[in-house]
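Asker: okay, sequence plus prediction incoming.
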Amino acid sequence: MDRRWGRVPRKETFDKNIRYAFTRPLEWWGKRPVCEITSSDINELYKAIVAEGKPAQANNVRGQLGTFFVWAMHDDREYVTANPCTKMLEDDIAVEKADIEDGRVLTADELRTFWFGLDRKVCPGSRLARLALKLSLVTLLRTGECVKIERGYVTAESVTLPLRIVKSRRSKKARPVVQPLNALAREILGEVFTIGDPNRRWAFPGKDEREGEHMTQQGLGRLMARRTTHKGHQGEGICEYLGLVNVTPHDLRRTAACILEQLGYDDKTIGKVMTHKTADKEAAPVTRERYLVPVQIIARPVDVRVKALDDLDAALREILGLPKAGTKTLPPTTKRLPKAA
């Protein structure tokens, strides 16, 4: 199919993840005709995967099977006459879900441990992989977006993620993601392109640069989570090395969002920085529900009035041509303030 961003498969999300989702059903049912698969077969497979402690995988497999049977029922094909993936009751799905919290937020001490620990030469992973994690923290971009940054789309002020790699690319109103870069992000990207070929396509190339591949989001996740106690381990991961418990790459994004809230920013602004959009382009509810949690990170949350007045100060100085604010403070006074009338 032709799209604004190029020619794509009709099923745009078809990739190795979807192929992997069908591996288990094919092994489970063997050479049975597809028209003989019943809802009982689907539920049996679903419960078997959940029993292995893999609820997310079970839901993914069931969702992909449902999409497949809808496709197979189309008038042009009619490979099956009914969809065995009947809609599950919400209570049934909730029972099967893993009983874990939706991520966590790093404390100030953990942030320091993480940031400076990544700079140690003996820290697990390549230097580029560790810089990708840092970049996600300071830009609030998803790690899956950070690894897809292309050299030609990086400027001194921002980085652009074109439509062909943005998750919302199937939306008719989809636009490329243009994320501003702060000073820390510019420092990180500056170092990134001093490693290896500075003119390469991807900022974070994969193991075999000749194939033109970039690092993967899953690879960064495994790098953080792997343990020496895991079967067939490849050495300790970043969390085990740094002594951090259950930290995922996405928790870095959640931590940065919580810091912004404690700096006085509202949900709408934080949602825009995180590229959470709804139909009216306001912040999506997911911003608060999934990211903003009551964990104190900075020493003292910023009063939004203080920030507003500081921004007014900076704007007036720019308009009037005054020098930027220095570090001078008001001299101490020994006079008593007059009592209020």
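Answerer: Received, thanks.
Asker: use CA for all of it now, contacts and neighbours both
Answerer: Will do.
Asker: just checking, what packs against the strand or helix carrying Ser40?
Answerer: Assigned by DSSP states H and E, Ser40 falls within helix 39-51. Under the contact criterion of 3 or more CA pairs under 8 Å, 6 or more residues apart in numbering; DSSP states H and E, helix 39-51 touches helix 55-72.
Asker: rerun at 10 Å
Answerer: helix 23-29, helix 55-72, helix 90-96 (3 or more CA pairs under 10 Å, 6 or more residues apart in numbering; DSSP states H and E).
Asker: dump those to a markdown table, plus distance to Ala299.
Answerer: Formatted as a markdown table, the helices and strands packed on helix 39-51 follow (distance: least, CA to CA, whole Å):
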| stretch | distance to Ala299 |
| --- | --- |
| helix 23-29 | 49 |
| helix 55-72 | 36 |
| helix 90-96 | 37 |
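Asker: nearest to Thr248, of those helices?
Answerer: helix 55-72 (15.8 Å; CA to CA).
Asker: for that closest one, buried residues please.
Answerer: Pro55, Ala58, Asn59, Asn60, Val61, Arg62, Leu65, Gly66, Phe69, Val70, Trp71, Ala72 (16 or more other CA atoms under 10 Å).
Asker: one step back: contacts for the helix holding Ser40 next, please.
Answerer: When contacts are defined by CA atoms under 10 Å, 6 or more residues apart in numbering, helix 39-51 is touched by residues 24-25, 28-29, 38, 53-62, 65-66, 82-88, 95-98.
Asker: adding another structure so you can compare the two:
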Amino acid sequence: MKFTDKGILNLKAKDKMYQLREDKGFGIRILPSGHKIWIFVYTFDGKRRQMNLGSYPAKSLVDARAAHAAAYAMLNDPTNPRDPQSERDQKHEGERQARDEHRKAPTIEKLVSEYIERHAKKFKRSWQEDERLLNREVIPSWGQLKAADITKRDVTLLLESIVDRGSPAMSNQVLKIVRKMFNFAIERDILQNTPCLGVKALAPNNSRERTLTESEIKTLWSSLDSPKVAMSNELRRALKLILVTAQRPGEVAGIHTSEIDGNWWTIPSERAKNGKAHRVYLTDLALELIGEQTVFDMETGETVPKGFIFPSPRVEIDPVTEKPIGKPIDAHALPVAVRRNLAWPMTDKNGKPLYDKDGKPATENKLSISQFTPHDLRRTAATFMAQMGYMDEVIDAVLNHAKQGVIRVYNLHKYDLEKQQALEAWERKLKNIVSGENSSNVVSILPRKKTA
């Protein structure tokens, strides 16, 4: 018989299931309930098979004919005849497995955790910065999404949102860490592809060239002594110590009394960026900024080492001993404090925000100098040492820069005396700058080569 829409619609249920067929095995089965199912009856490898093509009226006569035609063509392919039911079963099984795998696939929150534990903590000394950035910038937007569902467009929109809030440099840093996290996921066979492929930084990566002038150094030093600056005493002293010692902000923030022996501060390898222990000469001014290295223990009645020179105001309690756990100030607190004081929100006498003529929040520069970062203080100290005539090898030794090339193998000199001389000369120069005396009177203690 030839099926028609009207004929199929008028088919009535009977006490038993029955079937009607057109040619080439295309047919319809009518159940006692009245439910109608399109079928394809065929033989493959000598076995009779019956394939379900869908229910009527959800699948119309036209769609059922198309499904039958595709199955019939597969069965009668002259070059590669295949069982359409088995092919569909395999396809459905593949789709089911894909759904199961997707259901089990990690969310971004879980991927972040695995990346930090299995990669960042093992291979990056700055893993805490990765964790902080991902927790602040990525998890709030993507945390509960499947890692496999994140697209290139998602990455771009996230970066644009960071740029739009006025943090273009941060958007570049987010891209760098997110790209690394997704590459980690590919290496561990968590994902097959990265959504960061082809995504470009939205802001130019400007080279770090900022150094403070003598006038800016004097102003900053004075501002850090002023009560108008919204900053703890620990942060003020830490910023000054970066400038005096030319060491990295994170290393200064974590300085501990166990690392200090007289005038020498040894930064242990686990805290040094290049993984090499580093000796820093502490001048009188540096020791003054470090302050007392012992405290009176009320429980024992004894004087004990202070511990961290710049302790964190956030106190954590050891769940076992129920005593406070000593921690240093977070290295990230330094740049945050600087940024806040460079653009401190202004309010009226009632504490309500003030706005400028363009309707933007009015701000005050409490530090009274142009934008800078704590790391710029380290660069400033190195630059002034170079201006005083100290050679690059000595300055690199002060900064704990790794030796390059052949010199790394053959030059094993530690430069302790030279580091002491350079930092003492820089202290004299700095004191002159801060006091406002003629800094030209401070010269390098190294003899200069005569020029022809």
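Answerer: That came in fine, so what should we check first? Computed from a predicted model, the values in this text were never measured in an experiment.
Asker: overlay them and tell me the TM-score.
Answerer: The TM-score (TM-score structural alignment, normalised by the length of structure 1) is 0.66; 271 aligned residues with a CA RMSD of 3.7 Å.
Asker: same list (the buried residues of helix 55-72 of structure 1) but as CSV, adding distance to Ile319 of structure 1.
Answerer: Output for the buried residues of helix 55-72 of structure 1, formatted as CSV (distance: CA to CA, whole Å):
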residue, distance to Ile319 of structure 1
Pro55, 57
Ala58, 59
Asn59, 56
Asn60, 55
Val61, 58
Arg62, 59
Leu65, 61
Gly66, 60
Phe69, 63
Val70, 61
Trp71, 61
Ala72, 65
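Asker: which among these gets closest to Val177 of structure 1?
Answerer: Using CA to CA, the buried residues of helix 55-72 of structure 1 come closest to Val177 of structure 1 at Asn60, 26.7 Å.
Asker: confirm Phe296 of structure 2 sits in a strand?
Answerer: Yes - according to DSSP: H, G, I helix; E, B strand; the rest coil, Phe296 of structure 2 belongs to a strand.
Asker: what about the helices in the stretch 151-300 of structure 1?
Answerer: Using DSSP state H, counting those that start in this stretch, the helices assigned to the stretch 151-300 of structure 1 run over residues 183-192, 217-225, 238-242, 249-262, 267-273, 286.
Asker: go on, the stretch 1-150 of structure 2?
Answerer: Counting by DSSP H, counting those that start in this stretch, the helices of the stretch 1-150 of structure 2 are 5-9, 61-75, 84-104, 108-115, 121-123, 127-133, 139-142.
Asker: figure out which of the ones you listed is closest to Ala277 of structure 2.
Answerer: Here helix 121-123 is closest among the helices of the stretch 1-150 of structure 2 (CA to CA), at 17.6 Å.
Asker: that older thread, need the helices of the stretch 1-150 of structure 2 in JSON lines with mean neighbour count, can you?
Answerer: As requested, those are exported to JSON lines (neighbours: other CA atoms under 10 Å):
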{"stretch": "helix 5-9", "mean neighbour count": "11"}
{"stretch": "helix 61-75", "mean neighbour count": "17"}
{"stretch": "helix 84-104", "mean neighbour count": "13"}
{"stretch": "helix 108-115", "mean neighbour count": "20"}
{"stretch": "helix 121-123", "mean neighbour count": "12"}
{"stretch": "helix 127-133", "mean neighbour count": "17"}
{"stretch": "helix 139-142", "mean neighbour count": "15"}
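Asker: using a markdown table, please lay out the ones you listed together with distance to Gly389 of structure 2.
Answerer: Converted to a markdown table, the helices of the stretch 1-150 of structure 2 look like this (distance: least, CA to CA, whole Å):
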| stretch | distance to Gly389 of structure 2 |
| --- | --- |
| helix 5-9 | 97 |
| helix 61-75 | 84 |
| helix 84-104 | 62 |
| helix 108-115 | 45 |
| helix 121-123 | 37 |
| helix 127-133 | 36 |
| helix 139-142 | 49 |
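Asker: nearest to Ala386 of structure 2, of those helices?
Answerer: Here helix 127-133 is closest among the helices of the stretch 1-150 of structure 2 (CA to CA), at 30.9 Å.
Asker: mean deviation of that closest one from structure 1?
Answerer: By mean CA distance after the TM-score superposition for structure 1, the fitted helix 127-133 of structure 2 averages 3.9 Å away from its aligned residues in structure 1.
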